[in-house]
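Undergrad: Got a predicted model here, sequence first, then my questions.
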Amino acid sequence: MAQIYSKFPLPVTGTIKTTCIDYVHPWTDSCLQGISGLYLYAIFDSLRVYGTVYVLTLLMKGRIPTKDDLKKTVLGVLQSTAFLSGTGFGYSLFLCLLRKLLGNFNILSVSFLPAFLSSVFAILIERPSRRTLLCLYVSNVATETLWNMALSRNMVRNVKYGDTAIFAVGMALLLMYYKAGYHKETSAKTDPMFGVLRFVVGPYEEKDYSARSSQASSFYRQQAQDIPNVGSSRTRSGSWQGRSKNPVFHVISQALRVYKKIIYKIKCCDRHLACPHPFSCLYYTMQGVGKMFTIGLGIQVTLKLVLNLKRVMQSPRNLKTILFKKDTLNLAAFLGGFSGLFRAVLCILRRTTGKDSPSYAIPAGLIAGVAFTRYPDTTVALYVLWKVAQITYLMGINKGIVPRIPGFTEFLYCFSTAILFHAALLEPTNLRPSYWKFLHSISGGRIACMNREPLDVWGLGTTESLERVLKLTKTQAVLK
């Protein structure tokens, strides 16, 4: 039977005569105890997860929380905890229930259907405002899982720089929407993705940016008036003259003066009339590179220090080996390169054609996406892909091109979650390790304790796959 089923990528026929005691909860003979144990542990772990998330969100507001803030935070934690723990409860419940109704397990009822049904009830508990975010996340992971499943069956093969291509195409489309202002015509106008784009590529590229013309004209008026005074003797004299006797201060002040003069010269370089930004195109490009490179470097250094805090405390000498590595600059090179390339290509196109157009974001975004090779990440690439799909769908609804499908977000969430649970039970090596650790934690290790031997009949090497995952993720098949 194993040889027959292994020929198919997703066999849907054939049953196994095992019981839920042998497969679902081999640590207890009672379905009620198995379901209750999982539910109780899921509640405590969900409280830990969402308690941390909501408290951090509250602290990031940067102000003393009011009574309403605290009330919303507590209610939010309880509601999200009920949602997440309800998924675990429903999954275990439907596993046993379907076994009793059908009299056996099949390829769908061993994980896919119970996960789908439990997700249907659980997602309705969560706030509607959070459902889209949850859907994007699980769809992201499910897409990667499906690709890994196809890859393991030799149905596809990995493409070099495939994640970079996905990221570049997705960002090109998002940046075109950003420049054209399409997102303002849909419910995506408050989407945080466009806030990220505004921060990375600058606000001047957004359609109808209100302050761009006034800032540009005021600078050039100031430029025409103040050029004779820059670097004059009057600037170098006065209150600073007495302090310049200090050699160190004198060197620093001279260096700052030279720096300001160079920056001023760069700002005064040519700026095409079609460009919406103030100052010169050269300064605009350099500003994007410098700003995002600094931010990327700061993030990377901070993460390295936080993750290696114990080593640094044990011996400060480890600081050098932790920070002075090539990969420390990867995130900075990606962010700085992306912003700089995007701005530079746009300015070149505007100079060449003599006008600005939202369509210029396509070639600019594709070229800027090459910087992703410095910091490739499949999760980020797939997130951008799904974000493009979401916003394009909303635009299609707004323009009357596609109909609004009620409950589509909830259905996609349930379907994606079912795929992830199916992979976690039948072929966990195709699941993202971080998601396996999440399932292992939220179930108190029970997902690893479920007996995989009856599932080996489908020829997917399930038991061996579980052993490899446990070793890879350093998790154990032990109840917590």
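TA: Thanks, I have the structure now. Numbering: from 1, shown residues only.
Undergrad: okay, CA-based contacts and neighbour counts for the rest of this
TA: Fine.
Undergrad: and N158, which of the three is it?
TA: Three-state assignment for N158 (DSSP: H, G, I helix; E, B strand; the rest coil): coil.
Undergrad: any idea how far it lies from A150?
TA: According to CA to CA, to the nearest Å, N158 and A150 sit 10 Å apart.
Undergrad: Also H422?
TA: From H422 to A150 the distance is 14 Å (CA to CA).
Undergrad: Which helix or strand contains the spatially most central residue of the chain?
TA: By CA atoms, centre = their mean, the chain has its centre lying nearest to V380, at 4.9 Å. Using DSSP states H and E, V380 falls within helix 378-398.
Undergrad: one more structure, for comparison:
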Amino acid sequence: MGSFSKLLPYTCYELGHCWHHSCSFTSFEICIIAFIESCKIYGVVYLLTGLINARKISIEYGRKILKDYLTSVCFLTVNAFGYIGSFCVLRSILRHVNFLTASFLPGFIASFMAIFVERQERRSLLAIYVTNVASECLWNSAVGRGYVKPIPHGEILIFAGAMAVLGYSFRSSSPPSRLVNSILQLFLGRGESGVMIASRQVTHPILSEQLDPKPQPWPMKLLSVFTFHHPLCPHRGGCLPHFFRMGLQGFSQGFLLQLAVKLLSSASRIVKSPWKVINLLLNGNNISAGIFLAWFISVFKGTCCAGRWWHGKDDPSHGAVAGVLSALSMYFYSAPSLALYMMWKVLESLYEKGCDDGYLPRIPKSVEILYSLSTGYLFHTAVMEKQYMKPSYWRFLKSLTWNRLSMYNRHLLDCYGLNSSQDFHNYWPDYDLDQIGDAVKQMLPQHIAETSL
């Protein structure tokens, strides 16, 4: 392990923007590139948003969508442009590059500036997303360095813990997270939501006391599950047939969702080779996603039905048990990012509730600080420990900078002991030798130095 206190005397050109020696030129270039890519990225996002809300289309709504679109484009552009600009400014002020200024501090400064450009209502979503990705990278780094041991199917434990809280809140009258509550309603339906449970209790306030005046033997209760539904159940028909029906519905939804994602990501290849659609249809991930959603929906609803038969009433605690059992669906379709996202949403909801109830202090600009710290760490990982970065996020950064982030000379950072050049052994920048110092010239492979001369 190298010393993190080392000061590197290299210039911005030698270490960072190795494709051109001018700081102002590279900053302006990244600004233009990021603006173009941001227009593409958010163009798709806001187009889908407009299509989903097609009923609301009007001149005023169109203006709002356009304004929000341009705001998001500017946000992402500032984030990318601010990173390279902050890197050069810090190097100019300090006259050296250190462990923090190599990537983390420029990323933090750029993100802190950019997040205030974005709309207030999107900041929390962005902060949770990048914190989710950063926590996954941090875990990969800890495992890679041997600080912790990987836990087989650890994502199931995280997902189960998060769903225990979310399941309870989903079936309570005042769920803390509106976004997650809406997502759960989309898949589980409104019937099991706390709002509908409260409505049924208002409609039939003493129903639970009249359900089963005399205890029934278990065989009779089991027969009732097959042929009837509990009077408090929101569905029609027997509970067991409903359980299997929800499983089939969940399988079809999961299969089609996964297939749609693959079709969208492979659209260009399908146009060139239409026969590849068959391979996408037969892909095993589609079946895994179908089993995942089938288990998740049917087990959650089935557990709620079992709770009503067992206790004779609806109770939010049934949702906690249902959440844990439904989370076992991740055994069939591993999705660590989803588990981590749910975990962070739970922590956010608990923090907000703690602040509202007066148990926790509300930290000013906590969302903006969280976003900046997480994104700063992601920039640090992309430069210093790229081998631990989530592949999809690395592809996003490469696309956003037109591969400029890959042109960082990570060989000069190996002195910190993080194997920064691990994935870039064969890459050396095509330097203008008149613009670099002797220390870097001596490090260049012989064949590259001779070619440059």
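TA: Here it is on my side, so go on. Remember, predicted model here, so these are calculated numbers, not experimental data.
Undergrad: hmm, back to that, counterpart of the residue nearest to the centre of structure 1 over in structure 2?
TA: Using TM-score structural alignment, the equivalent of V380 of structure 1 in structure 2 is L338.
Undergrad: Could you pull up the contacting residues of the nearest residue to Y129 of structure 2 once chain neighbours are set aside?
TA: Nearest non-adjacent residue to Y129 of structure 2, counting by CA to CA, 6 or more residues apart in numbering: Y341, 7.1 Å away. Residues near Y341 of structure 2 by CA atoms under 8 Å, 6 or more residues apart in numbering: 128-129, 132.
Undergrad: same question, L413 of structure 2
TA: 384, 420-421.
Undergrad: Just the strands from structure 2, written as ranges.
TA: Assigned by DSSP state E, structure 2 shows no strands.
Undergrad: now, which of the contacts of L413 of structure 2 sits nearest S372 of structure 2?
TA: M384 (17.7 Å; CA to CA).
Undergrad: Tell me, how many residues neighbour the closest one?
TA: Neighbour count for M384 of structure 2, taken as other CA atoms under 10 Å: 26.
Undergrad: Isn't it up against G417?
TA: No: using CA atoms under 8 Å, M384 of structure 2 is not in contact with G417, being 9.6 Å away.
Undergrad: Which residue in structure 2 aligns with T15 of structure 1?
TA: Using TM-score structural alignment, T15 of structure 1 pairs with L7 in structure 2.
Undergrad: ugh, typo on my part, it should be T66 of structure 1
TA: So T66 of structure 1 corresponds to S58, using TM-score structural alignment.
Undergrad: For that match, give me its contacts.
TA: S58 of structure 2 neighbours (CA under 8 Å, 6+ apart): none.
Undergrad: Now do the same for N430 of structure 1: its match in structure 2.
TA: Aligned partner of N430 of structure 1 by TM-score structural alignment: Y388.
Undergrad: Wait, its match touches A142, no?
TA: No: taking contacts as CA under 8 Å, Y388 of structure 2 lies outside contact range of A142: 9.3 Å.
Undergrad: sorry, back to before: tally of neighbours for the match of N430 of structure 1?
TA: 18.
Undergrad: how far away is it from E136 of structure 2?
TA: For Y388 of structure 2, the distance to E136 of structure 2 - CA to CA - is 9 Å.
Undergrad: now G85 of structure 2
TA: G85 of structure 2 is 27 Å from E136 of structure 2, by CA to CA.
Undergrad: K313 of structure 2 now?
TA: Distance from K313 of structure 2 to E136 of structure 2, by CA to CA: 40 Å.
Undergrad: Looking at structure 2, name the residue matched to K207 of structure 1.
TA: Aligned partner of K207 of structure 1 by TM-score structural alignment: G194.
Undergrad: What is the neighbour count of the aligned partner of V44 of structure 2 in structure 1?
TA: Mapped onto structure 1 by TM-score structural alignment, V44 of structure 2 lines up with T52. Neighbours of T52 of structure 1 under the rule other CA under 10 Å: 13.
Undergrad: try the one 3 residues further on
TA: V55 of structure 1 has 14 neighbours, counted by other CA under 10 Å.
Undergrad: now L394 of structure 1
TA: Other residues close to L394 of structure 1 by other CA under 10 Å number 21.
Undergrad: I'd assumed D191 was in contact with it.
TA: No: L394 of structure 1 is beyond contact range of D191, at 11.7 Å (criterion: CA under 8 Å).
Undergrad: Not counting its neighbours along the chain, what's nearest the residue nearest to the centre of structure 1?
TA: Nearest to V380 of structure 1 is F167, by CA to CA, 6+ apart, at 7.6 Å.
Undergrad: swap in R362 of structure 2?
TA: C355 is the one closest to R362 of structure 2 (CA to CA, 6+ apart), at 5.8 Å.
Undergrad: what comes up buried for stretch 422-430 of structure 2?
TA: Burial within stretch 422-430 of structure 2, assessed by neighbour count using 16 or more other CA atoms under 10 Å, is assigned to 424, 428-429.
Undergrad: cool, and stretch 152-166 of structure 1?
TA: So for stretch 152-166 of structure 1, counting by 16+ other CA under 10 Å, buried means 152, 163-166.
Undergrad: Filter the residues you listed down to just the ones in helices.
TA: 152, 163-166 (DSSP state H).
Undergrad: Put together JSON lines for those, with distance to L59 of structure 1 on each row.
TA: Formatted as JSON lines, these follow (distance: CA to CA, whole Å):
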{"residue": "S152", "distance to L59 of structure 1": "44"}
{"residue": "D163", "distance to L59 of structure 1": "34"}
{"residue": "T164", "distance to L59 of structure 1": "34"}
{"residue": "A165", "distance to L59 of structure 1": "37"}
{"residue": "I166", "distance to L59 of structure 1": "34"}
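Undergrad: for these, which one is nearest L341 of structure 1?
TA: After measuring these against L341 of structure 1 - CA to CA - the closest member comes out as T164, at 15.1 Å.
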